[in-house]
Structure formats: structure tokens, C-alpha cells
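> have a look at this prediction, sequence included:
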Amino acid sequence: MDIYNENVILQDLWMLICDHFLSSDPYNPIVEAHLRETGFDYVSHIGVVQCQSAMINALIERWWPETHTFHFPIGECAVSLEDVAMILGLPTNGIPVTGPTMSSFEVLEAECLHHFGVAPRKTDCRGSFIKLTWIRGLKDCTVLTDDIQIQRYVKCHIMLLFGTILFGDKSGAAVHWKFLRLLRNFAGIIQFSWGSACLAHLNRSLCKATRVDCKEIDGSLTLLLTWAWIRLPFLAPIPGNPRLFLIANRWCNWERGNYAYRYHTLAHYRRLLDDMQEGHVYGIDHIEPDVIPVDIRQHSVVCGATVPLISFECVEWHASDRFRRQFGLIQGVPNQERDLGASHGEVLTGPKKISPTPSRVTTCWRKLLRKKYHAS
């Protein structure tokens, strides 16, 4: 065995762990209309999209935290707000997902009592995280007799989505209680930009994954996988149904019909990405227009906005000015990288209070979105 091949094998062994392929939890069809009111109806139908760890690692190697983009031989690419809307079916315009967060069991307990009428025990929590087993148990025990019970059921379901395919941590076993505050007004849940928050969480996970001491990646790997297979189809397994919406479900249980695909190595994907040429990156417009529901396409008004992505303490950047070709536009010279300062490294650890996202960041989000709407 020559030195090059030996190094490739060693590098493959050192790959980040990214074997989280959780699906959305099932729900009672009785709540379908209420779930649709919240904007979480589409994402609730996503099945198991098994991870291809070698491909994810090859992409992470090309992620630059300074620009929040993947750097390829033909230029820069990234998961965009457009991709989030098309892949997950989440609203991408609206109120930023942020607010105060207090790491206190008493506050967590009070919030759960407000929403569910019951509160978890300390053994049902992990710090400021509520174990998904407790939420599932509560959801399964809820009797859908009136609107109050149905809303409690739907809130449980949404929290399970947060803890699995949208904002899941590395364990995939718990969800932070901070989201509960934003679910208080049931009719107002759909007004939040959950899609941009999910993308912020993914970008933060990618930035963390580039660190030498990182051993595992979290975040919405379903979003990242599907984005790569749509935008970079030469990386993709054969889709089960090329006209299916939700788009993520085109590769639901792909391993059953693409058995050999799971054994592709990191070296294989490195070589494919190194050999990229013009025309290898697709815009979302190659997807048949009639496949995408009208209520999803309406979010395209914000897809090209260069804005901060906000999810509580997590502030990232939607650097759409650096990957214009994904929108079928000519790529000019991008702007200088945005310095997010201390916001880019904020974490929720220890008994401390995290203030809401700085007003200058949320103001930037609102201002650019208003500008986008007025221009449309």
C-alpha cells in the first residue's frame, strides 16, 4: 500500500460523526387543519433520509465560516432560504425567531404548565432541554376533544420537530424549552421565520464542524443532504420519485435501492468536488414549477436577500451576494465578509441569561425584508 492510499484511509477513519437520520413524528390526522395553521404541515411529512457521512464530511471540508459558503472550483455555493422553503416547506419570511432565554428549571416548569397544564420532572429534563420522551408521552396521552387539547397536541408535535429534524442536537433526544415562548399565541406561530432559524442553526453547525476539536455535527442534516443532491446532482443517489414534493422525500429510504451508494468514501466525494465544472450546479428552477405548492413559492420574495439569519443566540449570515448563480443570476464581485462579532460564537451553556438578539441584527433583518417586499 502506498503512502497516499494509506493517508486516504486514515482520513476516512477520522471523519466527523453525522449519523442522525431522524424523521418527523407521526400525528393524528384530526389535527391536520390546526397543524396547517402553524406552517408546520409540510415538514411533518418528511420521512427518514439516511445520511451519507462521507459526502457530508467532504462538504464540511469546503465550508468557510468567514463567508458562510462552500468553496468549490467553480465558485461559492450555500444552502439558501429558497432551498429551505422548497426542501422543508417552512416559512422563511416573518418575525425573527428570538427572545430572552433563562436557564432556570423554575421558568421552564412555569412555561410548560402554561402550555400543557403539566410540567416535567427534573429527571425528564437535561438542563434547559426537555427530553423528547416526555413530550412524546404527553402528546400520546392527549385526548383530542376540543381546540385547547388539539392545540396542546400540535405544540407537542412542533417541539418534537424542533428536537429532531429542525434544531436537533447531537443526541437527538431533547429540545431546548426556549421555543415554547414563541408558541404561546397559537395563531401567531406561522408569523415567525422558522425557515431562516433552521438555516441559522445549520450554518452554525457547519461553522462548528470546521474546528479541529469537533467530532460530531448536528443541525438539520436532512436539509443539508437534500440541498447537496438537488444543487449538486452528480453527488446524489437515484431519487425514488423525481416529481415528489416534499423534495426531501425523493430520497426517503434511498439506501434500499442504492445499496452501493452508502459505501462511497470520503476520497470519492473529494474527487467529485475537485472535478466540478461549470454547469454542475443547478438552480432550483430545474424543478418542475407545478410540483411546488403556491404557498411555498410565495416565500421566494426573500430568497435572494442578504440578511442575518437569527435563531435566539445563534446569528449567522445569508450571504446570497456570494452565490448569485444559484438564483440564475450573473455572479459579480461579492461584498466584504460580514463580521458578526461576539454573536457568531454565543452559546447557551451554564446558568446564565441570554439577552434577545441585538436590535441592530433584527433591525437589519426587518429592514432588508421590507426593502425586498417593496421591490417585488
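Alright, I've got the coordinates. Numbering: from 1, shown residues only.
> CA atoms for contacts and neighbours, from now on please.
Will do.
> the residue lying closest to D41 once chain neighbours are set aside: neighbour count?
In this structure, D41 finds its nearest non-sequential neighbour in L35, 5.4 Å apart by Cα to Cα, 6 or more residues apart in numbering. Counted with other Cα atoms under 10 Å, residues neighbouring L35 total 23.
> quick one: L35 from Q151, how far?
9 Å (Cα to Cα, to the nearest Å).
> ok, now A110?
Distance from A110 to Q151, by Cα to Cα: 18 Å.
> okay, one more to line up with it:
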Amino acid sequence: MPYLKLAGFEDVALIRRFDLRVNLISALVEQWCTVIHTFIMPCVECTITLEDVTIQLGNGEQNFTCLTLAWLRVNFKKLSSTATKHKVICAARAYIMQLIGGGVLMPNNTSNRVHLKYLPLLEDFSRAGSYSWGSIVLAILYHELCRATKHGMGHVSENWCEPNISHLPLNDRGFLWMSYSAPNIATLIPQWVHTEAHVWCINTPMLNFSTVEWNNDSRVMQKFGCRQFVPVEPQQFADVHDKTMRGKHTIDWNVEHQLYVALWNAWYEK
């Protein structure tokens, strides 16, 4: 569908669900450091980066703040071959909303609802295609990892320089960086994926409405084939890290987080 391509969701639509290794995820959560947003391994720090999100993707409140995925599926299940342009556009928006909330990009705790806050972003497909959806996905992933460690679903030692992850499988070199350079993988990656590679290893805030998470890719320069220098002190968020959208539906988050928006724009435009 041309509208999916225009909005930047053409490749995301090809993603399929797969079985998750819960034991491995739990082990990784235990090593997540909420201060520096990296997994602390015995030999190295590592993290999910914007490169990973780009290559992998190609890119519950009430009071009617959410749409159920079941409602979207029922009401936009079939599209007639004679459908008008307006109906095709509505169907494309409904499908993208399912990709966002249906366990593919940005699911909530129950994975059966998608928040209406994303719908206005799809009003203009050409504009939607210019948004950094990858950084939004990464911000949510970081936020969920921090929430998991905070609420006891994982444990990170206060002394994060001395982690204990003997139960995690590592290769004989200590750690295997997934650089996507293996011939059988590299041939599957379209060249356009690399057009925004200049933002993959920057230190910048990533925003998703109320959520602000810091991208500290300067701590994992080896992933990008660079020499690792001594990382700078991690950014501190004060009370921003715990802000939610609950009871704040009228807040303009672009204004509320204008400092972080400015920092993102400054890094992106370099």
C-alpha cells in the first residue's frame, strides 16, 4: 500500500511475531543500569542502539484515551477493491495503529490497546514519514527496562562495575557484537537504511510524549567499529524520568519538554 510507504511503515508491516526467550530477557533485565542505559557485562557495556532499531524495523488508561486492537481489526478487516481514497487512507491509519500497539512497535502492558496520542501523528502521511519512529521505539524500550528494574522484575547492583552474569552465554572472545556485517545478513539490508547512519552513535534525548530517555551510544563505540574512549558522565533526569500521561491529557509535551526537544534537534542537525 503506497500510504504505508509514504508514512514510513512499509518495512514494519513485514515484521512477524516470534517466540521470546523469557529466561534470556530476564537475565538481561538484571544487568540493565538505569543510570547509564546500558547492559553491564563482565567484559564490556552494551545496549540496543538506533542502528539496531533501524535495521530490525526498517526504520492502559480509560476515558477513551485508547483504541482496542480488536475494534480496529473488526472495523478495518477488509478493504473493497472499489474503496474510495478516503477509505484507503483510513484503513492505512488503522493498520499503522495496530502495528504501533499490537506488540510490534509500542505495546502497552496488556498489548490489546493502542493510545490515541499516536493518531494525530498520522494525519499527514508525508510528515509522518519524516518522524524518528526508531528513536521513539528505543525510548520506550529503555523506559520499560528502567521500569522493570525499579519494580523488582530485574535487579541491578548499586555497584554496577561488578555485575554477576555468569549465567548469560558469551562467546570465547567475551562478547559478540552484532554489527550486521556478515554476508548473509548484509545482503538483506537495503541501502536506504544507512542514510541516517550519522545519528546512530550520538548522545541525545529520545522523546515519546511524556517519556524522555537518554541515548548513551558513546559508551558502546566498539559496536560501530570505533575505538572506545572514556565515556562522559551520564545525563541526570531529575523528575522527568517518572512523568506519565496519566491525568495530563491537555499538556503540550512539545512545550513541557522543550529543552530535550531542542537538544534532539541540535544533535540531529549536526
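Noted; the coordinates are in hand. Since we're looking at a predicted model, the values are computed, not measured.
> the residue nearest to F116 of the first structure when sequence neighbours are not counted: what secondary structure?
Leaving aside its sequence neighbours, F116 of the first structure sits nearest to R152 (Cα to Cα, 6+ apart; 5.9 Å). Classification of R152 of the first structure by DSSP: H, G, I helix; E, B strand; the rest coil places it in helix.
> check which helices and strands the helix or strand harbouring the residue nearest to D41 of the first structure sits against.
Element membership of L35 of the first structure, judged by DSSP states H and E, is helix 32-38. With contacts taken as 3 or more Cα pairs under 8 Å, 6 or more residues apart in numbering; DSSP states H and E, helix 32-38 of the first structure sits against helix 147-161.
> residues contacting the helix it packs on, please?
24-25, 27, 31, 34-35, 40, 44, 115-116, 132, 135-136, 138-139, 142-144, 167, 175, 179-180, 183, 186 (Cα atoms under 8 Å, 6 or more residues apart in numbering).
> do stretch 102-113 of the second structure as well
Around stretch 102-113 of the second structure, the neighbours that count as contacts under Cα under 8 Å, 6+ apart are 15, 17, 60, 66-70, 99-101, 114, 137, 140.
> tabulate the residues you listed (a markdown table), appending secondary structure, neighbour count and distance to K248 of the second structure.
Formatted as a markdown table, the contacts of stretch 102-113 of the second structure follow (DSSP: H, G, I helix; E, B strand; the rest coil; neighbours: other Cα atoms under 10 Å; distance: Cα to Cα, whole Å):
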| residue | secondary structure | neighbour count | distance to K248 of the second structure |
| --- | --- | --- | --- |
| I15 | coil | 14 | 33 |
| R17 | coil | 7 | 33 |
| G60 | coil | 15 | 14 |
| C66 | strand | 17 | 14 |
| L67 | strand | 19 | 18 |
| T68 | strand | 16 | 21 |
| L69 | helix | 19 | 23 |
| A70 | helix | 13 | 26 |
| L99 | helix | 20 | 25 |
| I100 | helix | 22 | 21 |
| G101 | helix | 23 | 20 |
| V114 | strand | 27 | 17 |
| V137 | helix | 23 | 22 |
| I140 | helix | 21 | 18 |
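> what's the farthest-apart pair in those?
I15 and G60 (23.9 Å; Cα to Cα).
> so what's the residue count around the residue nearest to F116 of the first structure?
20.
> can you find the partner of it in the second structure?
Under the alignment defined by TM-score structural alignment, R152 of the first structure is paired with C90 of the second structure.
> what is the neighbour count of R271 of the first structure?
Neighbours of R271 of the first structure (other Cα under 10 Å): 11.
> cool, V212 of the second structure as well?
V212 of the second structure sits with 23 neighbouring residues when counted by other Cα under 10 Å.
> now for it: what does it line up with in the first structure?
Checking with TM-score structural alignment, V212 of the second structure has V315 as its match.
> please tell me how far that match sits from H114 of the first structure.
Taking Cα to Cα, one finds V315 of the first structure at 28 Å from H114 of the first structure.
> in a strand, Q50 of the first structure, correct?
No - in this structure, Q50 of the first structure is coil, not part of a strand, as judged by three-state DSSP.
> state the distance from it to L225 of the first structure.
Distance of Q50 of the first structure to L225 of the first structure, given as Cα to Cα: 9 Å.
> before we move on, what about F105 of the first structure?
35 Å.
> all strands for the stretch 151-270 of the second structure, in order.
Applying DSSP state E, counting those that start in this stretch to the stretch 151-270 of the second structure gives strands spanning 203-208, 211-216.
> quick revisit: more neighbours: which of F105 and L225 of the first structure?
Comparing F105 of the first structure with L225 by other Cα under 10 Å, the one with more neighbours is L225, at 21 against 18.
> what sits against the more buried one?
Contacts of L225 of the first structure by Cα under 8 Å, 6+ apart are 51-52, 56.
> for W267 of the second structure, same thing?
Contact analysis of W267 of the second structure by Cα under 8 Å, 6+ apart lists 199, 202-204.
> now do A128 of the second structure
6-8, 121-122.
> and if we set it to 6 Å?
7, 122 (Cα atoms under 6 Å, 6 or more residues apart in numbering).
> aligned to it, what sits in the first structure?
That one, A128 of the second structure, aligns with I189 by TM-score structural alignment.
> part of a helix, is its match?
Yes - counting by three-state DSSP, I189 of the first structure is part of a helix.
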